[in-house]
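> Kindly generate the corresponding structure for this input.
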Amino acid sequence: MANKTSGKLYGVGIGPGDPELLTLKALRLIQGAPVLAYPAPDVGDSLARSIVADHLPGGQVEYPIRIPMVTERFPAQDVYDKAAEDLSVYLEAGQDVVVLCEGDPFFYGSFMYLFGRMMERFEVEVVPGVSSLMACAAMVGAPLAARNDVMTIIPGPVDAEIMKQRLRNVQAAAIIKVGRHFEKIRSILEELDLVDCARYVERATMDNQKVMPLSEVGDAKAPYFSMILIHKRGEAWTL
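Purely as a prediction, here's the structure:
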């Protein structure tokens, strides 16, 4: 049961990268928060903080949640355990805490790990944001799906056979978290004859954004913030 005398925990979606894609509610909460937390790499600056940096009033307590860039489960879980413990101190003192979440907090967002640890002890509110999926479709300039299409979302790290199975009869799909899995994904799409239906988007809405047909992407390693959108029926939304 949440303690009504405690501060409130907010998971605030801040969109895919363009600072102008913040919602009005997100902006209000970010500027009024006495404590601001955000994900950050174990070394270097936080992308989430950089998105909202120009809107910060100053004078806030800032808490970077530094997450090791490794694939193993437990090191990152330890980080969330520690963050939940540390942020609980502010909440128990009656201070609200805003946690910045790239994209949307509940669309593959890391905020869900804090949510799971803290929802029974504190009042928690999730503020939705523009997800990477919506941003990539806008940057490509094509709808994600049309009419009765079934939209399939597949994380890049999944096993190749599982990905192949999911894509075999797909109508519309988004492959997210492409990163170092790019060559595996491209090979599968080539095998399923889906390359000509696919568009590649890298760092959507950011200054260094790239958008192109998948067939034009070279052999360079894709960044984590990249996505492949597929629509098997082509421009099915046109007459």
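
> Only C-alpha atoms from now on, for both contacts and neighbour counts.
Will do.

> for G7, what are its contacts?
Counting by Cα atoms under 8 Å, 6 or more residues apart in numbering, G7 touches Y90, L91, E92, A93, G94, Q95, D96, V97, F122, E123.

> likewise V127?
Shown in contact with V127 (Cα under 8 Å, 6+ apart): Y10, G11, V12, G13, K25, A26, D104, P105.

> Closest one to E216 out of these, please.
Comparing the contacts of V127 against E216 with Cα to Cα picks out D104 as the nearest, at 29.4 Å.

> For the top helix by length along the chain, list every residue counted as buried.
When the chain is scanned for its longest helix (criterion: DSSP state H), the result is helix 73-92. Going by neighbour count (16 or more other Cα atoms under 10 Å), the buried part of helix 73-92 is A76, Y80, A83, A84, L87, S88, Y90, L91, E92.

> re earlier: ok, the contacts of G7 vs I175, which is closest?
Nearest to I175 among the contacts of G7 is V97, at 32.4 Å by Cα to Cα.

> State the distance from the closest one to S132.
Per Cα to Cα, to the nearest Å, V97 is found 24 Å from S132.

> next up, for comparison:
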Amino acid sequence: MSAEVETGTIWGVGLGPGDPDLMTVRGDRLLRGARHVAFFRKAGRPGQARRIAQGLIPEGAQEHAMEYPVTTEIPVSDPEYNRLLAAFYEACTTRLTALAQAGEDVVVLCEGDPFFYGSFMHLYMRLVDQVPVQVVPAITGMSAAWTATGAPITWGDDVLTVLMGTLPEEMLAQRMADSDALVVMKIGRNIDKVCRALQSAGRYDAAWLIEFASMPGQTVQRLAEAERRVTPYFSIIVVHGQGRRP
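This next block holds a predicted model:
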């Protein structure tokens, strides 16, 4: 009689902001010992997570690319966007569950922190009641961005607000005006709207643009000096708080 196979674990491993040296010790250890490595990518691209992990994946490990059916081709407000992505996440869940039920551990590479606006969250919520799932937290991209400016993002009682550039302009401006320190993500094609909102809130001149934080090609400059030329994906805007200090 054959022994029952012990279910494997799905590991959502945060890779940090982009520099492999900024990974956690646990993340590095799990990746170097992995037999199965899964990662998200756009069709036809190697994928940023896979690029960060280059040289860390053991020889002989089986790689599982999970290719998005859509990224920016249609607006997120289109019902078809959610339908396509939901079906994609369900298919990925089925694939990973099969590996875990066969007794295999799988390391899923996650840019930044897995629970901070990452794709892995959508897998986690589908997997957590089916197979063992563990999450390894990591440094976020915004942490690398404000560190690159050489100034603290918050002081004393400063309130930090993280905003998505996809939000309506009026909401962006209101949130920007109400907070002490700001991080604005998902800028890309929303740059004009974000700039207008910052101007309406009186925060434009204090804003910094960081592109490719902690990665090759990192740039740090005042947003006003960038002339709205912004890298579509790896760009973050920060406004530092100026609160209480000794």
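
> matching residues in the second structure for whichever helix or strand comes after the longest helix of the first structure?
Per DSSP states H and E, the first helix or strand lying C-terminal to helix 73-92 of the first structure is strand 97-101. Alignment of strand 97-101 of the first structure against the second structure: residues 106-110, by TM-score structural alignment.

> The matching stretch vs the first structure, mean deviation?
When the first structure is overlaid, stretch 106-110 of the second structure sits 0.5 Å from its aligned residues on average, using mean Cα distance after the TM-score superposition for the first structure.

> residues in contact with that stretch?
With contact meaning Cα under 8 Å, 6+ apart, stretch 106-110 of the second structure is reached by 8-15, 30-31, 34-40, 49-50, 96, 99-100, 118-120.

> Tell me where the second structure has helices.
Ranges of helices in the second structure, per DSSP H, are 25-32, 48-52, 79-101, 120-127, 141-148, 169-178, 191-200.

> neighbour-wise, which of the contacts of G7 of the first structure leads?
The member of the contacts of G7 of the first structure surrounded by the most neighbours (other Cα atoms under 10 Å) is V97, with 27 neighbours in all.

> Kindly provide the distance from that residue to Y224 of the first structure.
For V97 of the first structure, the distance to Y224 of the first structure - Cα to Cα - is 27 Å.

> And G13 of the first structure, by the same measure?
According to Cα to Cα, G13 of the first structure and Y224 of the first structure sit 18 Å apart.

> neighbour count winner among these two?
G13 (28 against 16).

> from memory the more buried one sits against L27, does it?
No: using Cα atoms under 8 Å, G13 of the first structure is not in contact with L27; the gap is 10.0 Å.

> Report the contact partners of the residue nearest the centre of the first structure.
The centroid of the first structure falls nearest to G103 when counting by Cα atoms, centre = their mean (4.4 Å). Residues in contact with G103 of the first structure (Cα under 8 Å, 6+ apart) are G13, I14, G15, P16, G17, G109, G129, V130, S131, S132.

> What subset of these is buried?
Among the contacts of G103 of the first structure, those classed as buried by 16+ other Cα under 10 Å are G13, I14, G15, P16, G17, G129, V130, S131, S132.

> What about the aligned partner of S110 of the first structure in the second structure, how many residues nearby?
Here S110 of the first structure is matched to S119 in the second structure, going by TM-score structural alignment. Around S119 of the second structure sit 15 other residues, with neighbours defined as other Cα under 10 Å.

> and S119 of the second structure, what is it in contact with?
Contacts for S119 of the second structure (Cα under 8 Å, 6+ apart) come out as F40, C110.

> what about it, distance to A173 of the second structure?
According to Cα to Cα, S119 of the second structure stands 27 Å off from A173 of the second structure.

> Dump the buried ones among the contacts of G103 of the first structure into JSON lines; add distance to A138 of the first structure as well.
What follows is those, written out as JSON lines (distance: Cα to Cα, whole Å):
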{"residue": "G13", "distance to A138 of the first structure": "18"}
{"residue": "I14", "distance to A138 of the first structure": "17"}
{"residue": "G15", "distance to A138 of the first structure": "13"}
{"residue": "P16", "distance to A138 of the first structure": "12"}
{"residue": "G17", "distance to A138 of the first structure": "13"}
{"residue": "G129", "distance to A138 of the first structure": "15"}
{"residue": "V130", "distance to A138 of the first structure": "11"}
{"residue": "S131", "distance to A138 of the first structure": "11"}
{"residue": "S132", "distance to A138 of the first structure": "10"}
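
> Just give me the match in the second structure for A172 of the first structure.
A172 of the first structure maps onto A181 in the second structure, by TM-score structural alignment.

> ok, the nearest residue to that match once chain neighbours are set aside to V183 of the second structure distance?
Distances taken as Cα to Cα, 6 or more residues apart in numbering put G241 closest to A181 of the second structure, at 4.2 Å, once the chain neighbours are dropped. Separation of G241 of the second structure from V183 of the second structure (Cα to Cα): 11 Å.

> Between those two, which contacts overlap?
By Cα under 8 Å, 6+ apart, the residues touching both G241 of the second structure and V183 are L160.

> how near is the aligned residue in the first structure for A201 of the second structure to I228 of the first structure?
When the first structure is aligned by TM-score structural alignment, A201 of the second structure is paired with L192. Per Cα to Cα, L192 of the first structure is found 15 Å from I228 of the first structure.

> who has more neighbours, those two?
Taking other Cα under 10 Å, L192 of the first structure and I228 do not tie; I228 has more neighbours (28 against 13).

> for the equivalent of P223 of the first structure over in the second structure, what are its contacts?
Aligned counterpart of P223 of the first structure in the second structure: P232 (TM-score structural alignment). The contact partners of P232 of the second structure, by Cα under 8 Å, 6+ apart, come to K186, I187, G188, R189.

> The first one and M142 touch, don't they?
No: the pair K186 of the second structure and M142 does not pass the contact test of Cα under 8 Å, sitting 11.4 Å apart.

> Done for today, thanks.
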